[in-house]
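*Asks:* Could you look at this predicted model? Sequence included:
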Amino acid sequence: MSALTKAKGFKKSKAGTYLSMGTTAFGAISVAKQVKKARLEHDTLKLVDAIVSAAAIATGIALLYRELKRLGDDDVLLG
């Protein structure tokens, strides 16, 4: 099995899904900073942009959570 095939399999595993959730959630730090800066500058457009980014992160986390539930216990890479 090639390394590329293993990497593609990891993406669809529980561990890969947890990693994706973590990196997506890490983006929330950037959005929080963006919101804080927009509020300090009283910049409505930047605040709207930050809110839309936060909604995208929340949607991404929800999709990954659904994928994690779908994987259930039939994950072949972890056990």
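*Replies:* That came in fine, so what should we check first? Residues are numbered from 1 along each chain as shown.
*Asks:* Please count neighbours and contacts with C-alpha atoms only from this point.
*Replies:* Will do.
*Asks:* Could you list the buried residues of the host helix or strand of Leu64?
*Replies:* Assigned by DSSP states H and E, Leu64 belongs to helix 44-71. Within helix 44-71, the residues that count as buried by 16 or more other C-alpha atoms under 10 Å are Lys46, Leu47, Ala50, Ile51, Ser53, Ala54, Ile57, Gly60, Ile61, Leu64, Leu68.
*Asks:* ok, structure two:
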Amino acid sequence: MSSALTKAKGFKRSRAGTYLSIGTTAFGAISVVKQARTARGEHDTLRLVDAVVSGVAIVTGVALLLRELKRLGDDDVLLG
């Protein structure tokens, strides 16, 4: 069982795992956009603020993942 956990942790830090994380994070942006549209339509300021904060969190998360992807690329001797 620990071998499977080790493989899962290794995948998370791999290029493919990072791309998957970027994709799932970006997919979460769809619900934030829907939330913002609904909040604007209903003139619900609190929900709109929540959508904006969630959007900023998504942007920050993607930026961190892109930085990790760049770091993984810098470590790859075949790319250099």
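*Replies:* Nice, thanks for sending it over. All values reported here derive from a predicted model rather than from experimental measurement.
*Asks:* From the chain's centroid, how far away is the helix holding Leu64 of structure 1?
*Replies:* Taking the mean of its C-alpha atoms, helix 44-71 of structure 1 sits 7 Å from the chain's own mean (C-alpha atoms, centre = their mean, to the nearest Å).
*Asks:* One more: stretch 27-38 of structure 2?
*Replies:* 14 Å.
*Asks:* Leaving out chain neighbours, which residue sits closest to the spatially most central residue of structure 1?
*Replies:* The centroid of structure 1 falls nearest to Thr24 when counting by C-alpha atoms, centre = their mean (2.4 Å). Nearest non-adjacent residue to Thr24 of structure 1, counting by C-alpha to C-alpha, 6 or more residues apart in numbering: Ile57, 6.4 Å away.
*Asks:* if we can go back for a sec, just the buried residues of helix 44-71 of structure 1 now: which is nearest Lys14 of structure 1?
*Replies:* Proximity of the buried residues of helix 44-71 of structure 1 to Lys14 of structure 1, judged by C-alpha to C-alpha, is greatest for Leu68, which lies at 6.2 Å.
*Asks:* hang on, the residue nearest to the centre of structure 1 packs against Thr59?
*Replies:* No - the pair Thr24 of structure 1 and Thr59 fails to qualify as a contact (C-alpha atoms under 8 Å) at a distance of 10.0 Å.
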